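Enquirer: Predicted structure and sequence below. I'll ask about it afterward.
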Amino acid sequence: MKIGELARETGVSVRLLRYYEEQGLLDSERTPGGQRVYGPDAPAVVRRIRALLGAGLPTRVIAEVLDCVCGSEAEIEPCLNPMLVARLDAIDEKIHDLQGTRSSLAALVAVTEGRQLATAD
């Protein structure tokens, strides 16, 4: 399938598909005329890339783990679980830090405005 067809089928822009290819996430062949042609598995690969990006993984990490994704977009090999748990823990820590920052800022705003703001749970 050509790049335009892949873009239509996956809802991902042609520009983004080219970027995925530059990052080593997506493979294509070239026709004698220089057009990109993707294999029949390309739509599934793009959906996996999108799922991993949606989970907050950067493209450099996705390039390392994409071969460990199997089946549907959400199925991964068990060997990836520790890495994903570590990423989840890091996100939880950032959320905790941001909640503390928000509370401190809300307290400062409350003092300057002479009122108390609701804090996030």
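Expert: Now that the structure is in, tell me what you want to look at.

Enquirer: drop to CA atoms for contacts and neighbour counts, all remaining ones
Expert: Noted.

Enquirer: For this protein, which segments are assigned as strands?
Expert: 29-30, 36-37 (DSSP state E).

Enquirer: Next one for the comparison:
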Amino acid sequence: MQPIDTGTMTILILIALSIGLIVGAAGGAAGARLTGQPAWKGAAVPLLSVLLPIPFLFLVRAPGPLEAMLLQLVAAVLAGFCLKLGPRGTAGSIIGAIVAVGVLVIGASLWNGLVN
């Protein structure tokens, strides 16, 4: 088996990130709708939780996995309150996104186990 070159790996990472953002936005929209909030606001929270921390990553050193998750959680909460989702809508959106991406990751892991 040949090693994957850097360009191919970058494209695969971008594809995985795009799928994760789409699934996270769908889960966030569903979670917000369950709490009676508009779906577009719920979909925006997971997207903003990924995009808002990017400037901070260029200002400071690269965070570890735990720091990155905490930074993303803080950004999601800030995004929820800026969009006036309220605590229940923000929590529903975050939980919906986590569940949706978790299901995607588990499904990909199972598929990888079956194929390989």
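Expert: The structure has been received and is ready for your questions. Please read all numbers here as calculations on a predicted model, not as lab measurements.

Enquirer: TM-score of the superposed pair?
Expert: Between these two chains, after superposing, the TM-score reads 0.32 (TM-score structural alignment, normalised by the length of the second structure); 47 aligned residues with a C-alpha RMSD of 2.8 Å.

Enquirer: quick revisit: tell me which of the strands of the first structure is the most buried.
Expert: Sort the strands of the first structure by mean neighbour count, taking mean count of other C-alpha atoms under 10 Å, and strand 36-37 sits at the top with a mean of 17.

Enquirer: Which neighbouring elements make contact with it?
Expert: In terms of contacts (3 or more C-alpha pairs under 8 Å, 6 or more residues apart in numbering; DSSP states H and E), strand 36-37 of the first structure is packed against strand 29-30.

Enquirer: In terms of secondary structure, what does the strand it packs on contact?
Expert: With contacts defined as 3+ C-alpha pairs under 8 Å, 6+ apart, the secondary structure elements packing on strand 29-30 of the first structure are strand 36-37.

Enquirer: Residue 68 of the second structure: neighbour count?
Expert: The burial metric for residue 68 of the second structure, expressed as a neighbour count using other C-alpha atoms under 10 Å, is 15.

Enquirer: what comes into contact with the strand or helix carrying it?
Expert: The secondary structure element spanning residue 68 of the second structure is helix 65-82 (assigned by DSSP states H and E). For helix 65-82 of the second structure, the surrounding residues in contact (C-alpha atoms under 8 Å, 6 or more residues apart in numbering) are 41-42, 44-46, 48-50, 52-53, 86-87, 89-90, 94.

Enquirer: And stretch 10-28 of the second structure, by the same measure?
Expert: Under the criterion C-alpha under 8 Å, 6+ apart, residues 39, 42-47, 92-101, 104 lie in contact with stretch 10-28 of the second structure.

Enquirer: cutoff 10 Å now
Expert: Contacts made with stretch 10-28 of the second structure from outside it, assessed by C-alpha atoms under 10 Å, 6 or more residues apart in numbering, are listed as 4, 6-9, 29-34, 39-48, 50, 89-105.

Enquirer: Only the buried members of those: can you turn that into a ChimeraX selection?
Expert: Written as a ChimeraX command, the selection of buried residues from those, which uses 16 or more other C-alpha atoms under 10 Å, is:
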select :29,30,31,32,33,34,39,41,42,43,44,45,46,47,48,50,89,90,91,92,93,94,95,96,97,98,99,100,101,104
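
Enquirer: Keep only those of the contacts of stretch 10-28 of the second structure that are in helices.
Expert: Per DSSP state H, helices hold the following members of the contacts of stretch 10-28 of the second structure: 6-9, 29-34, 39-48, 50, 89-105.
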